[in-house]
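need a 3D model of the sequence below.
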Amino acid sequence: MAGTTVTGTTVDELLAELAALEDPKARAVNERHGDDHGVNLGRLRAIAKRLKTQQDLARQLWETGNTPARLLALLICRPKAFERDELDAMLREARTPKVHDWLVNYVVKKSAHAHTLRVAWFADPDPVVASAGWALTTERVAKRPEGLDLAELLDAIEAEMRDAPERLQWAMNNCLAQIGIEHPEYRARALAVGERLEVLKDYPTPPGCTSPFAPIWITEMVRRQNPT
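From the prediction side, this is the model:
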């Protein structure tokens, strides 16, 4: 595990460097969001910039199971170098929100296996895995909707989102909002579904930020697209 990398840095040295960045205040904030580390992500990104792309090192860092090490791995890996089953196994191991989010957004979305994984994960009985399927579907809704049945997606959201576990609920809500924002022909229904379900209606939103409550989110983003 401590083998020397191309840059002369070992995994053990990187683990020690990441441990030295641990900040109790940052950990307290992260733990409120379900994460289990206290490393400033700006500093972690600086380490990744120094290391550059190193696929073998990324795999070694991932295998440690250490959250900051896994985040670093996702920044220095080569997304297209992973096999489908490897990405599937990684996602099922990625239980903390930040690792899960970065894996989906920084790696899986850039992989040649994104489509097959989206289909497989979308219907998975594990809600955390299913949330990744919904996240990949949301990107399709916004960028490449061809082949998607948006009415069917709205049916599923209307039937399941209110009682879905938190991470899956959040992913479905994102999809609902993107359907309403990007597809005018479905906007009225998306707004109506959001109003009826009231998911995230009371979510605390800082001043200057847009509420994740779908009707507010859709209305605001459409306004920005069509300023008067």
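
can we go C-alpha only for contacts and neighbour counts from here?
OK.

this protein: helices as residue ranges?
Along the chain, the segments classed as helices by DSSP state H run 11-20, 24-32, 41-51, 55-63, 67-76, 84-93, 97-102, 114-122, 127-143, 150-160, 166-182, 187-197, 214-225.

residues of the third one that come out buried?
Residues of helix 41-51 classed as buried: 44, 47-48, 51 (neighbour count, 16 or more other CA atoms under 10 Å).

turn the residues you listed into CSV, columns for distance to Arg27.
Formatted as CSV, the buried residues of helix 41-51 follow (distance: CA to CA, whole Å):
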residue, distance to Arg27
Leu44, 14
Ile47, 19
Ala48, 20
Leu51, 24
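
for the helices of the chain, which one sits closest to Thr205?
helix 214-225 (11.5 Å; CA to CA).

what does that closest one contact?
With contact meaning CA atoms under 8 Å, 6 or more residues apart in numbering, helix 214-225 is reached by 173-174, 176-178, 180-181, 190-192, 194-195, 199-200, 210-211.

check the offset of it from the chain's centre.
21 Å (CA atoms, centre = their mean, to the nearest Å).

and for comparison, fold this next one:
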Amino acid sequence: MAKQMTLSQVMKELEVHGDPKVRERYVRDGAGDNVFGVLMGKIRALAGALGQNHALGLELWATGNHEARILSCMLLDPSALTEKEARKLLEPLTLSLLVDELVGRVLVKAPVAEALQGRWMDGNKELPRRAGWKLLAGRIAAGLAKDLDVKATLVRIERELPEAPHRVKEGINYCLVWIGLHLPGYRKEAIAIGERLGRWDPRPIPKGCTSSYAPEWIAAVLALRKGEKTEARKKMEAATAKKKPAPERKKGAPKKASARKRTS
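A predicted model of the protein is given here:
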């Protein structure tokens, strides 16, 4: 049974779970000053207890608090949003993480998703453009883009990605990868386009993450589906293992006997 809580009770619950070090990281990443520093696991647990609650979700969003808005994305009812309401939620955003949460958790499932997708993809604002491409990717994955002209979309991806702002590039590339993964008939073409576009993201790959280079990303997910690892993943894990320092031996602890017998 869903837990009944008021807005003030939920905000107090979030504040209690705030961590100053996590807050520092969120602020550094662009979450603004209205943030407690609550880890995602705690937010998900609270969302599970509350269940879907559209009215409370809207109240949480209106606070402007970072964690409250993440939680809001887990409570909102996609079917209850009009196109105007959805635009009001997303278009003022300045943080790509919140854009992705709102799109992936709510708007992809909304009846107005296709209309929003077209408006945002054809617009000139950076984060709404990102949202439009992410919406299309999500609808492809969910089998909701049945009337999509995939060939024309692939042409558009190759044309628009090189000159797009970085955060839009990420959305376009995400869509390319999702076409390659969820539309097998276009996989080779998606990989070929990825190869022609090249490694457009010069940033180092964070430890434990997959390359944003579309051919490698597609290969990594396909390998994971088979329970395998790509060569790139094996090399990355080997390099990480080499960097790990050997565990320190406690003072006074006896040395372990060698497995190899000493020859005289």
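
superposed, what's their TM-score?
With the length set by TM-score structural alignment, normalised by the length of the first structure, the two chains reach a TM-score of 0.83; 221 aligned residues with a CA RMSD of 2.6 Å.

between the helices of the first structure, which gets nearest to Pro206 of the first structure?
helix 214-225 (13.9 Å).

mean distance between that closest one and the second structure after superposition?
Taken over the aligned residues, the distance from helix 214-225 of the first structure to the second structure averages 3.0 Å (mean CA distance after the TM-score superposition for the first structure).

okay if I get the helices of the first structure as TSV plus distance to Pro206 of the first structure?
Shown next, in TSV, are these (distance: least, CA to CA, whole Å):
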stretch	distance to Pro206 of the first structure
helix 11-20	30
helix 24-32	15
helix 41-51	21
helix 55-63	34
helix 67-76	26
helix 84-93	31
helix 97-102	20
helix 114-122	31
helix 127-143	24
helix 150-160	26
helix 166-182	18
helix 187-197	21
helix 214-225	14
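
out of those, which comes closest to Val108 of the first structure?
helix 114-122 (5.6 Å).

quick check: buried residues in the closest one?
So, applying 16+ other CA under 10 Å, buried residues of helix 114-122 of the first structure: 114-115, 117-118, 121-122.

same question, stretch 79-88 of the first structure
For stretch 79-88 of the first structure, by 16+ other CA under 10 Å, it's 79, 82, 84, 87-88.

tabulate those residues (TSV), appending distance to Asp163 of the first structure.
Formatted as TSV, those follow (distance: CA to CA, whole Å):
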residue	distance to Asp163 of the first structure
Pro79	34
Phe82	34
Arg84	30
Leu87	28
Asp88	26
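
from those, which two are the most distant?
Pro79 and Asp88 (13.1 Å).

list buried residues within the contacts of helix 214-225 of the first structure.
Among those, the ones that count as buried by 16+ other CA under 10 Å are 173-174, 176-178, 180-181, 190-191, 194, 199-200, 211.

return the closest of the buried residues of helix 114-122 of the first structure with respect to Pro145 of the first structure.
Scanning the buried residues of helix 114-122 of the first structure for proximity to Pro145 of the first structure, where the rule is CA to CA, the winner is His115, at 12.4 Å.

map the closest one onto the second structure.
Aligned counterpart of His115 of the first structure in the second structure: Glu114 (TM-score structural alignment).

give the contact list for that match.
Glu114 of the second structure touches Leu136, counting by CA under 8 Å, 6+ apart.

same thing with the one 5 residues further on?
Residues in contact with Arg119 of the second structure (CA under 8 Å, 6+ apart) are Gly132.

what number of residues lie near Lys110 of the first structure?
13 (other CA atoms under 10 Å).

measure it to Ala135 of the first structure for me?
Relative to Ala135 of the first structure, Lys110 of the first structure is positioned 13 Å away (CA to CA, to the nearest Å).

Leu71 of the first structure -> the second structure?
Aligned counterpart of Leu71 of the first structure in the second structure: Ile70 (TM-score structural alignment).

Leu56 of the second structure versus that match, what's the distance?
On the measure of CA to CA, Ile70 of the second structure and Leu56 of the second structure end up 13 Å apart.

those two: which is more packed in?
Legend: neighbour count by other CA under 10 Å for Ile70 of the second structure and Leu56, higher for Ile70 (23 against 19).

right, and the more buried one touches Val99 too?
No - Ile70 of the second structure lies out of contact with Val99 (CA atoms under 8 Å); the separation is 10.0 Å.
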